[in-house]
Every structure is written in C-alpha cells, then in structure tokens.
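> got a predicted structure plus its sequence, pasted below:
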Amino acid sequence: MRFLNEVEKQFDLTRMVGSGTFGEVYEAYDRLNDRRVAIKRLLPFQTMDAHKKEANFISSLHGKSNIVQRVQSPPLAPNGIILVEEQQALIFEYFEHDSPSDYVKDLTIKEITHYMKNLFVALRSVHALGIIHRDVKLNNFLYDRRNKKYLLVDFGLAEKKMQKTALGISTGQTPSPGRRTTSGSMSKYFPATKSNGYILPSENLAQQIAKRRRLGVRRTNASETVRNSGVKLKRLPVNRGGTRGYRAPEVLMGSHHQTKAVDVWSAGVILLTLLCRQTHCFQWFRHDNDNLAVMEIYGYARCVSLEVSALV
C-alpha cells in the first residue's frame, strides 16, 4: 500500500496494460513532468539483483532503434527507477501501439516484411552486446501500425550469453561447425516434408520415449549429480524460461547450449503466426513432455498460403 501511495504522489495510474510472471505494467501520467509513461511494477518475490539486471540491460541499449528506453522522472525516479522499501518499479517511455488481435489477421506481405525487418534490427542490437532476450513474442514487440513504429520491450528474462565453464561445458557460445545445439541428433527423428504438405515425425522418437517410460528412465533435476569417468559432477541448472509456444527446441529439451538462436527461433514463430494469420499457431501443446512438444512442432501442418510459399 505504501508503494502505491508514494507512486501516486507524482503519477496518475491510468490503466493496467499488461501483466505477467514478473510484474505488472501500467499506463500513467507523470504530473510533474507533463508526459505519459509506462510503469513496470516488479513483483516483490523478485530479487533486487533481477531488477537491476533488467535495468542495466536496457541502459546498455540506450539509443538503439526499436528498443524500449528508460526515462528519468524526477523527483521520485531521477534515474528511471522507483524504489520504496522492498518494492521497485521501472519507468519507460509510453509507446502507443495496436493489439496483436487487431492486426494479425490482415497484415499484407509488405507489412509483414517491414515488421520482421524491424524486429531483427532490434535483435541485432541486443545480440551485438551478448544479450539474449529469451522472451521474444508478439506481445513483447509493440507495433504502431498507423505510424509504422516498433518497440521491443520486457527484458525481465534476458541474460548474458554464458561462457564455457571450467569443465568445458558450453552454456551459450556460438556453436562450432558440426556441433549440435541439443543433446543428440534430432535430424533422424524428423524426415523431409511429405508431398501432402505435412512434416511427419518418424516413429523413432515416439518409440524412444515409450522405451524410456518402460525402463523408468527420467530426467534428473539441477540438484542431482551425474558421474563422469568416476568423478561426481553437479548438474548445471538449465534455463527453461520463455513463453509457451515460442520457446526453441534447445530450451524445451533443457540443453546447456543456448545461444541467441533461441531469439531467432521465437522470431520465426512470430513470422509463422503472421503468415498463418493466427494469434496462436502451436502455442497450446497437448503434452507436458518436452520431447513430445518438439515432435508436435515438427509435425505441425503448413498453414501458409500458396502466395507466401512461392516466396520461399
């Protein structure tokens, strides 16, 4: 309550424009500086380090095209951060935008091309600094259709690319030639596209999953240990963050080798969404099992038009 009381000394909270696991976003009017802003209130269970990390990422991207900018709002937030006891909020420029449901069904090919170009302009700046956004999706790439403006927002899940550990385990570097980004080869499970336009997973993957269940094989968690040449090694934690339906296979399968490619995969999901003119292409998987979820992605029917297919 005290937090809101302090905020309302300077800001009029107009409406909530979004909410998620890590916070709530409000449109607000800064009375003392006479402007509209967006206030992201970070939920109390988040650590202060997590708050600082997001703020630092955005600061490092200051002035980059299509990237959200933090704004100074003195006296309460001279550096763009409101801090009241254990609660924190970030102040951003307000960006007028359309809801994806208002444009996803009727964008022209030219508009889709322009949209994707601007998304990759933003991702190029992010990746150039070694940052992985990890939550690229329609709702996080704001689009002002009338003015053709774009903004990549929400760096709450972002992280720096990890370097190799002392054990030589890569957790984020660019793959070397021929190196797999997920454990094992996936290509044998996913044959070429059939003549009817479907990509059908082979029976091998389903058989492997069934075999694992019969034998009682299960996925270990981060606190368990594995043996390697007689040496006990603590299993490294795996980042599975992201939005369901947008996560790359290496995220779903718990690979330690996650790079900026996870953002590119998510951008590809956005492209497919726009081409299919559907807000959710394969967002709602029928399976909790990671492998089956990947299999469902590869088994998804082609939904794009012949006009779009001809562009490939």
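Yes, it's here.
> only C-alpha atoms for contact and neighbour calcs from this point on.
Will do.
> ok, residue 284 to residue 86 distance?
Separation of residue 284 from residue 86 (Cα to Cα, to the nearest Å): 36 Å.
> try residue 238
In terms of Cα to Cα, residue 238 sits 28 Å off from residue 86.
> more neighbours, these two?
Neighbour count, other Cα atoms under 10 Å: between residue 238 and residue 86, residue 238 has more, with 16 against 12.
> so the more buried one sits right up against residue 256, yeah?
Yes: judged on Cα atoms under 8 Å, residue 238 makes contact with residue 256 at a distance of 6.0 Å.
> could you point out the longest helix in this protein?
helix 109-128 (DSSP state H).
> can you name the residues in contact with the very next helix or strand once past it?
Downstream of helix 109-128, the first helix or strand assigned by DSSP states H and E is strand 131-132. Around strand 131-132, the neighbours that count as contacts under Cα atoms under 8 Å, 6 or more residues apart in numbering are 57, 126, 158-161, 259-260, 262-263.
> 7 Å instead?
126, 158-161, 260, 263 (Cα atoms under 7 Å, 6 or more residues apart in numbering).
> mind checking which of those residues are in strands?
When DSSP state E is applied, those are split such that 159-160 fall in strands.
> make sure residue 18 is indeed in a strand.
Yes: assignment of residue 18 by DSSP: H, G, I helix; E, B strand; the rest coil places it within a strand.
> helices of the stretch 1-150 of the chain, residue ranges please.
Counting by DSSP state H, counting those that start in this stretch, one finds helices in the stretch 1-150 of the chain at the ranges 2-7, 48-60, 100-103, 109-128.
> of the contacts of strand 131-132, closest to residue 172?
Nearest to residue 172 out of the contacts of strand 131-132 is residue 161 (Cα to Cα; 5.0 Å).
> okay, now the residue nearest to that closest one when sequence neighbours are not counted: neighbour count?
Once flanking residues are discounted, residue 161 sits nearest to residue 172: 5.0 Å by Cα to Cα, 6 or more residues apart in numbering. Using other Cα under 10 Å, residue 172 has 20 neighbouring residues.
> what does residue 106 give?
Residue 106 has 14 nearby residues by other Cα under 10 Å.
> returning to that earlier point: for the longest helix of the chain, enumerate the helices and strands it packs against.
Packing partners of helix 109-128 (3 or more Cα pairs under 7 Å, 6 or more residues apart in numbering; DSSP states H and E): none among the helices and strands.
> second structure follows, compare the two:
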Amino acid sequence: MEAAPTGQRSSHQSVEKGRSRHKIPRDVETDIAYLYEVLPQLSRIFRIIDKIGEGTFSTVYLAEAQMTDGSRRMFALKHLIPTSHPVRIAAELQCLTVAGGTENVMGVTYCFRKEHHVVIVMPYMEHQTFVDIVGSLSFEDVKHYIFHLLKALRHIHKFGIIHRDIKPTNFLFNQQRREYSLVDFGLAQGTPDTQIELLKELLGLDKAPRSVFGEKNINGTNSHKPGTDKVEGLLLKTKREEVIPRKIVSSKHRSVPVRTPLNQKPKAPAVSPMLTCNCFMTDRVCNICLSRKQQVAPRAGTPGFRAPEVLTKCPNQGTAIDMWSAGVILLSLLSGRYPFFKASDDLIALTQIMTIRGSRETKEAAKTFGKSIVCSRELPRLDLRILCETLRGLRSWDDASLPAEFQASRNPAEVKQDAGSPARKRMSSGSLRSIAELQEMGWDKAPDDVYDLLDKLLDLNPATRITASMALQHPLFKDMTV
C-alpha cells in the first residue's frame, strides 16, 4: 500500500471533515474519534468516514486515503476488540495474506498496531445488503452467487482453512458488477493438515476444557504464553508501536450446586456410563447426566447457519460445516426467505432442521458421529423443491401441505385472499412478487439440478456431505467456467 500522508490532524477535525460530506450519528463520531486516539498513526493516512459493520469481536469502518499517484481509494478498517488473543489476530492475518486476494477471498493491504489495539486494512468492496436483495434476485443471479461462494470455499479449504462463520454478511456481493468477496476469518480454524501455521496453534488452544453448555472463547484471554513468538514475528512485519502483553482473568465455569451434610465433601455419583438417562422430559437433572464428562467441541458460527454436527457438539468438525452453511444460504436464495432458520438455542435450531430434513434422518445421521438424538414426535422429510416454490409463491399453500411451522411465513394478505380467489396470482412471503414477475426472473424454469445440489449441501452426515470441489463439478454449473 502506497499512500501519501494526509498530514497530522486532530481527531475532531477529521470527524468534522467527514461529517461535511456524509452525515453520521453522534455515537459513530465518538467511536471514530476514539479510534484516532488509540491509533494516532491512522490520522496521517486515512480519513475515516463511517462505521459500516459491527460484530462480537470487531468493528469495521469505511475510510479514504490519498495514494501517491494522487488518486483517492476507499478502504475497510477492521478494528479488533482489545481482548482478542494475539494468536487469533495473527492467524486471521495469516489467512488473509496466504489465501486472500484471489478466488473471491478478501486480501489484506496493511496492518496497524499499538499496544492491544489492532486495525487490519483491506480494500473496500461496494456491496448490497443481502436482506434487501434476496427476494429480487433472478434465478441466474442466484446460480452465479452460489457458484462464486463455492469457488471461495474450495480455495480456502485447499489451504486447510475452516471458515466457521459462512453467512451472507460475510460474503460480500455487488449485484451490478457481479463481484464477490469472502471476508472475516476471525473464527477460522485449521484442518489437521492445514497450511496455515498459526491455525495449528489455535487447535491447541481450542482443546482446553469448557462447559458443555457454553463455547470456549479464546478471545476472552490474552495472556502471553511460550510459543507466541510466531505471532510477534508476523505482526512485526507491519508498522506498529511496541506491543505490551496483557493478562486478563477469565471467568470460571459455574458448577451445579449439590446439597450435602455439613463438613462432608460431595462424592461423585457412582453410575455406569451404559445406563440410560432417566431425567428426559422432567424438570430435574439426574445423577447420570451429572456424572457425564464435559464435552469439548468448537461451537462457533452464527445461529441459523450451524451444521448439525456443531449443534450436537461433535468434536471432529471439518470443512463440511462451511458447506452446510452454504446450503442454508442457497435455501434462503431459493425460497426468498431470510433468515430461513432463526432459533434462540441449539436444541430449537436442531428441531428446525428436523422439520426440513426429517427426524428419522437426523437421528440416523447423528449416530454416524457418535451422538444420540431423541425426538418426541416423528417429523417427515420435506421435498425441497415444493418447500422453496411454496415459500417463494410459485405454488399454492393448499397444494403444498407444508407443516404448521411454515404457516407463519405466509403473507397475511395472501391468507385473506385465499378464501375469495383461489386462482389469484400468489405472492411470496420473501419477495412479495407476482407469478408473472417470478416467471420473468426465471424462477418457473429453475431446474431440478439446483435442488439436487441443495440436497447434497444439506446432507445431515458431514462424512457424505458434498465438498466445494465436487459441488463446482455439479451439472448445475455445466455452462460455467470452474
């Protein structure tokens, strides 16, 4: 990156100059001023314009810089939260530098660091918000979208990178230019044979014990340990001020209280691991459940996009979890419904998956990775084409016979009109478009191939779920260059 210094300016002047061109909220102004304060070197190169994204572990800003040739370019500045573990930060940078910049994967331009504040500078890609366009995309748009997402996944999986947070907001899309970019490797892990050295470090960190009900968050501790010199080596390649390691005390897991006589230590329940749990569907926790060992398994990702093996805390998770998430995105694109799955916890999320894929099939798949699922009632497997076409508005709700869970997706106006005009032009709950409009967008000619690919992406068994390389060879993409 060759940017001409813009001259030292105060934080207040920088923000005011930004406001003159783009009106921003007062709280965003405060955040920008704070970023200039903690990383003063930013003000010599960038004029931060706005906050364009905010997540659990980072905040993203839009900034402008004047290049040495006199031109002005836009950049995305990702400010990582101060408690981020140094190995996690360096691993994200290594993913971007090794795998980024090609095949629809975002690259890195620069990195700033002062003490525990880190800002990753990336090219800014103008893009549309997924929720605003999901109902307006033609079938051809959807075909290109999923094709380019699969290309990005094939590329990072080749390096042994598991993204772990595939979702529309992490796959930027410019509809007019048909440009795509996979971003945010903050939760990435490595496969056993990963080519990203620092992801191997994370494998060791993620194996520490944690509660079965919670996820170990290595971003919550930042103590300097032997072996993190690789981290310093990578970060030293960027211009920064001296790093001051910090120690943060992490909270301990809470244990289940057990009543015992005074001055007597509680004994571990003596039960056989082969016994069947007897507290199912009761309001108590039995000794068998209390005696079980804590399960250690990554559980990162965004609710609604987590694969079944993540929801059931399977310890052996691979690149297949990214493929499941890609399948959920395709399910939204084909149905016009976003988000498709919306659950408050993992059990409800698993139930929603059963509603689509069937309870018997889900239980059978769970057995293949050593998990047992109990379902109170039988849920049939749904036909994916009928499901998507009904939600989009190409089929009658009366003809589809979908479960009651999907009745909430219906447009209230549609329900009212159903009684008086059964043959009317139906509207999709996701896109609210007429049959004529949907036909013009090519949705009435969507081939069986796309639903076959969807079925393979949403394979409940990660061992047989289609890979990105195999998906790109699918007949759906026979007229596209891989």
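Yes, it's here. Computed from a predicted model, the values in this text were never measured in an experiment.
> residue contacts, the residue nearest to residue 161 of the first structure?
Residue 172 of the first structure neighbours (Cα under 7 Å, 6+ apart): 161-163, 257-259.
> against residue 256 of the first structure, how distant is it?
7 Å.
> now check the second structure for the residue matching residue 108 of the first structure.
Alignment note (TM-score structural alignment): residue 108 of the first structure maps to residue 138 of the second structure.
> and the gap between that match and residue 337 of the second structure?
Taking Cα to Cα, one finds residue 138 of the second structure at 14 Å from residue 337 of the second structure.
> picking that back up, now the longest helix of the first structure: buried residues?
By 16 or more other Cα atoms under 10 Å, the buried positions in helix 109-128 of the first structure come out as 112, 115-116, 118-120, 122-127.
> same thing with stretch 315-325 of the second structure?
So for stretch 315-325 of the second structure, counting by 16+ other Cα under 10 Å, buried means 315, 317-325.
> that one spans what distance, first to last residue?
18 Å.
> for stretch 294-310 of the second structure, buried residues please.
296-301, 303-310.
> and the furthest pair within those?
Top of the distance list for those (Cα to Cα): 296 and 304, 21.3 Å.
> roughly how far apart are residue 312 of the first structure and residue 108 of the first structure?
Applying Cα to Cα to residue 312 of the first structure and residue 108 of the first structure gives a distance of 16 Å.
> which of the two has more neighbours?
The neighbour comparison of residue 312 of the first structure against residue 108 (other Cα under 10 Å) goes to residue 108, with 13 against 5.
> that one and residue 129 of the first structure, how far apart?
32 Å.
> do the same with residue 217 of the first structure
Shown here: residue 217 of the first structure relative to residue 129 of the first structure, a distance of 40 Å by Cα to Cα.
> out of those two, which sits in the more crowded spot?
Using other Cα under 10 Å as the criterion, residue 217 of the first structure and residue 129 rank with residue 129 on top: 13 against 10.
> counterpart of the more buried one over in the second structure?
So residue 129 of the first structure corresponds to residue 159, using TM-score structural alignment.
> before we move on, what about residue 35 of the first structure?
In the second structure, residue 35 of the first structure lands on residue 73 (TM-score structural alignment).
> could I get the contacting residues of its match?
Listed by Cα under 7 Å, 6+ apart, the contact set of residue 73 of the second structure reads 64-66.
> by neighbour count, which of those residues wins?
Among the contacts of residue 73 of the second structure, residue 65 has the most neighbours (other Cα under 10 Å), with 22 neighbours.
> count the neighbours of the residue nearest to it when sequence neighbours are not counted for me.
Setting aside the residues directly before and after it, residue 65 of the second structure is nearest to residue 46 in space (Cα to Cα, 6+ apart), at 4.9 Å. As a burial measure, residue 46 of the second structure scores 24 neighbours (other Cα under 10 Å).
> give the contact list for the aligned residue in the first structure for residue 46 of the second structure.
In the first structure, residue 46 of the second structure lines up with residue 11, judged by TM-score structural alignment. Going by Cα under 7 Å, 6+ apart, residue 11 of the first structure touches 28-31.
> tell me which of the residues you listed you also see in the second structure.
Retained in the second structure: 28-30, out of the contacts of residue 11 of the first structure (criterion both residues aligned by TM-score structural alignment, their matches' Cα atoms under 7 Å).
> nearest to residue 304 of the first structure among those residues?
Nearest to residue 304 of the first structure among those, counting by Cα to Cα, is residue 28 at 39.6 Å.
> just the strands in the first structure please.
11-19, 23-30, 35-42, 81-84, 87-93, 131-132, 141-144, 149-152, 159-160, 225-228, 231-234.
> how about residue 129 of the second structure: what's its closest non-neighbour residue?
residue 169 (7.5 Å).
> the one you found pairs with which position in the first structure?
Match for residue 169 of the second structure (TM-score structural alignment): residue 139.
> sorry, back to before: a markdown table for the helices of the stretch 1-150 of the first structure, including distance to residue 16 of the first structure?
Formatted as a markdown table, the helices of the stretch 1-150 of the first structure follow (distance: least, Cα to Cα, whole Å):
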| stretch | distance to residue 16 of the first structure |
| --- | --- |
| helix 2-7 | 14 |
| helix 48-60 | 20 |
| helix 100-103 | 17 |
| helix 109-128 | 25 |
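> wait, which of those helices is closest to residue 66 of the first structure?
helix 109-128 (5.4 Å).
> hmm, residue 140 of the first structure is touching residue 155, no?
No: if you go by Cα atoms under 7 Å, residue 140 of the first structure and residue 155 don't touch, sitting 9.2 Å apart.
> which one of those two is surrounded by more residues?
More crowded of residue 140 of the first structure and residue 155, by other Cα under 10 Å: residue 155, with 22 against 13.
> map the more buried one across to the second structure for me.
Checking TM-score structural alignment: residue 155 of the first structure goes with residue 185.
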